[in-house]
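Novice: The following block contains a protein sequence and its predicted model.
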Amino acid sequence: MRKLFWLLTLLICTTSCDDGDIITVEIEFGDTFKTCGELVFFQIKEFPHESLSLQITDPSVTLDDLLEVDDDGELVTDTLIVNINGDTNKFNYRTYNSDPTTLFCSPVPPSGIEIIEDLLSTEGEAGIYIFLLEDDEDGIPADMEDENLDEDNDPSTNPTDTDGDGIPDYLDFDDDGDNVLTSTELDLDPDLDGDGDPLTNPADTDMDGIPNYLDDDDDGDGVLTIDEENFSEDQNPANDFTDPSIADYLNPVVNTTVPATAYRPHVINQKFTVELEIKEVRLPTIDLNEFDFGTLEGDDRLESSRIVTPDF
């Protein structure tokens, strides 16, 4: 939990405090925030009832705009810096008479919730930072799908592409380009070493030293796995059976050739992280220089995918 201590200077004398007295108030919010509407970001606290919120209308963008990815899987925008001015871009600290959880994102404001104090900053800066992680989720960690020839331990630079289809192995859910998913070929692991890890003893049907998930002829019958679709030409040799007990691409006795005409569409999974930082704001009676909202949570758009079909 992030803790921020604010000094609130009493501007009005009361019967219990002399003019100029200072009260130290501890305001503790979590390290995550939520969003609704176009670009409204907020944090709420139930006890005491408080909120921090940022509403951006200039520039006119949406969260979908910020999560836009180009055809190469790169973020179109990874940083958005906006000026807080109290008009088009507002940063507020509010207190309430009851739990404000249902107040935000509700088309009809709930009754019974009153704002006790509403402080608005007329200056400051908000920085929104977007990060994207892509993965093929084929059961092999990304750092294990790169030969690391450049010795930088980063699979995205000079990446290994076993089948040469233009999709690096760490994003390719069919590493050897045989139209059988890598995850499917890993599931064939007999686990002879008993450790439950398919990578320590990967299936190698033809025992040629190349594991099935990297072998374009899994059964070693001279016919490429991709060309062993003898019944259903649907870019999936794993569902073609001459012998009901074993797929043709794993059966060296069956070597009928049906030339493939296309690669199957590849699904690349995407996970977005959105972070928000507020700097140099000025709120009445509150001395606040900056605040870290943490990371966005609770939005389905933070997980997505894109489809890439390699040229055959």
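Specialist: Nice, thanks for sending it over.
Novice: alpha carbons only for contacts and neighbour counts from here, please
Specialist: Noted.
Novice: which residues in the stretch 101-250 of the chain form strands?
Specialist: Taking DSSP state E, counting those that start in this stretch, the strands of the stretch 101-250 of the chain run over residues 115-121, 125-135.
Novice: Just say which of those is most tucked in.
Specialist: When neighbours are counted by mean count of other Cα atoms under 10 Å, the highest per-stretch mean among these falls to strand 125-135, a mean of 17.
Novice: helices or strands next to that one in the packing?
Specialist: In terms of contacts (3 or more Cα pairs under 8 Å, 6 or more residues apart in numbering; DSSP states H and E), strand 125-135 is packed against strand 79-83, strand 266-279.
Novice: if we can go back for a sec, any chance of CSV for the strands of the stretch 101-250 of the chain, columns distance to Glu26?
Specialist: Supplementary listing: those in CSV, determined by distance: least, Cα to Cα, whole Å:
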stretch, distance to Glu26
strand 115-121, 16
strand 125-135, 23
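Novice: nearest to Gly30, of the ones you listed?
Specialist: Nearest to Gly30 among the strands of the stretch 101-250 of the chain is strand 125-135 (17.5 Å), distances taken as Cα to Cα.
Novice: Can you give me the buried ones in stretch 234-243?
Specialist: The neighbour-count check on stretch 234-243 (16 or more other Cα atoms under 10 Å) flags 235-241 as buried.
Novice: Put this next to the previous one:
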Amino acid sequence: MKKIFAALLISFALYSCDDGDITVTSFDLEDSNLTPCEIDGKKVLWVVNNEDVYESMSLELDDSRLNDTITDALTLNVEDTLTINLGGESNSRNRLVYRIYDGEINGGEYFCQGVPPGSPRVLEEYVSAGGTVTITTSFNDLGSNENDDADGDGVPNAEEGFDPDGGNHLDTDGDGIPDYLDIDDDNDNVETVDEENANPGEPATDEGYLDTDTDGIPDYLDPDDDNDGVLTRHEVRQSEVEAGNIDPRSLIIADDGDPNYLKKELSEISFEHDLQLDHSITRDYRSNIVIEDFNLIRQDGSGEDIRFDSYNLGRLVVNNIPFELLTNRQQELLDAEEENEEENEGTSTN
């Protein structure tokens, strides 16, 4: 009785087209966390319910606009909405399938193998006819609570000047990458994660961040950590920089184990350069999937046709996807390099 009542309360239109009566089917899978598979070149997003009714919903998609592998989000384009048409045939490469089984179902075994297992047995199957799938992808690391940290540097988005409304994000070093995405917020070539935490006995800000020179600016935002008048990034050996190591922590003159950039008595530039760390990070994505204006047709020959105006199938969340970031200076160098390559190609052609 509970299932029948739930079916009657579904917010979208759900009806049988042949006689106008409500079809009693749970479809208790809306707004689900989806799991991806790839079979025969198709992306398969599925969810199962093993309570009361053994049921599944699976969305099969074959579209060149989707990412090649299931380890990525369906699309990394967070600007546009992706719309895919569902076919009207049962063997369509794009279709939604609802099934009821006679026992508990293991979704990984059933949807992620070329040949489904013989058990459990399918009791009822409905396949979509027509309709559209709308995929809207966004970043899933842009919350404002203490656990949301888009660049993984240990400082939450909210403390790094993330502006969820106006896009006026804080960029302390003015390098073109906002702090909430910048692994080196002060452009001193020491990653934020390596200069934010104060050990017991070390000077710290009121918020608990390391502040070597006690000037009130935490080291991870201070381009001159020891206040000796020399930028931290310039307290590094020329030979180290030329060898590809631009980390100021590598330059230690005395035997005390402290790098030059933390010794305020050393006030001369070691080597001046404009090289910057690789700022690329990984990010988390969330794809929301809504299916609209479609029918589900029962596959027993009865012609039962259930109509949906809209069905929020759920979401696919994928974490740790590579995300390239370039500072303004790095972009300038890249543009100059590409321009030189084009000029050289033009010269060799002539």
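Specialist: Okay, I see it. Here the structure is a predicted model, which means the values were calculated and not measured.
Novice: quick one on the thing from earlier: adding distance to Thr79 of structure 1, write the buried residues of stretch 234-243 of structure 1 out as JSON lines.
Specialist: What follows is these, written out as JSON lines (distance: Cα to Cα, whole Å):
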{"residue": "Gln235", "distance to Thr79 of structure 1": "40"}
{"residue": "Asn236", "distance to Thr79 of structure 1": "41"}
{"residue": "Pro237", "distance to Thr79 of structure 1": "44"}
{"residue": "Ala238", "distance to Thr79 of structure 1": "43"}
{"residue": "Asn239", "distance to Thr79 of structure 1": "45"}
{"residue": "Asp240", "distance to Thr79 of structure 1": "48"}
{"residue": "Phe241", "distance to Thr79 of structure 1": "51"}
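Novice: out of these, who's nearest Leu224 of structure 1?
Specialist: The closest of the buried residues of stretch 234-243 of structure 1, once distances to Leu224 of structure 1 are taken by Cα to Cα, is Pro237, at 10.3 Å.
Novice: Can you tell me the closest non-neighbouring residue to the counterpart of the closest one in structure 2?
Specialist: The pairwise alignment with structure 2 assigns Pro237 of structure 1 to Pro248, based on TM-score structural alignment. Computed as Cα to Cα, 6 or more residues apart in numbering, the closest residue to Pro248 of structure 2 that is not its neighbour in sequence is Val236, at 5.0 Å.
Novice: so what's the one you found up against?
Specialist: By Cα atoms under 8 Å, 6 or more residues apart in numbering, the contact list for Val236 of structure 2 reads 246-251, 260, 270-271.
Novice: 10 Å instead, please
Specialist: When contacts are counted by Cα atoms under 10 Å, 6 or more residues apart in numbering, Val236 of structure 2 touches 245-252, 259-261, 269-273.
Novice: now Asp154 of structure 1
Specialist: Remark: with contacts taken as Cα under 10 Å, 6+ apart, Asp154 of structure 1 is in contact with 142-143, 146-148.
Novice: could you redo the last one with a cut-off of 8 Å?
Specialist: Residues touching Asp154 of structure 1, when contacts are defined by Cα under 8 Å, 6+ apart, comprise 143, 148.
Novice: swap in Ile306 of structure 2?
Specialist: 14-17, 23, 295-297.
Novice: Same list (these) but as TSV, adding distance to Ile84 of structure 2, secondary structure and neighbour count.
Specialist: Compiled in TSV, the contacts of Ile306 of structure 2 are given as follows (distance: Cα to Cα, whole Å; DSSP: H, G, I helix; E, B strand; the rest coil; neighbours: other Cα atoms under 10 Å):
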residue	distance to Ile84 of structure 2	secondary structure	neighbour count
Leu14	22	coil	24
Tyr15	24	coil	19
Ser16	25	strand	18
Cys17	25	coil	16
Thr23	27	coil	17
Asn295	15	strand	24
Leu296	17	strand	25
Ile297	19	strand	24
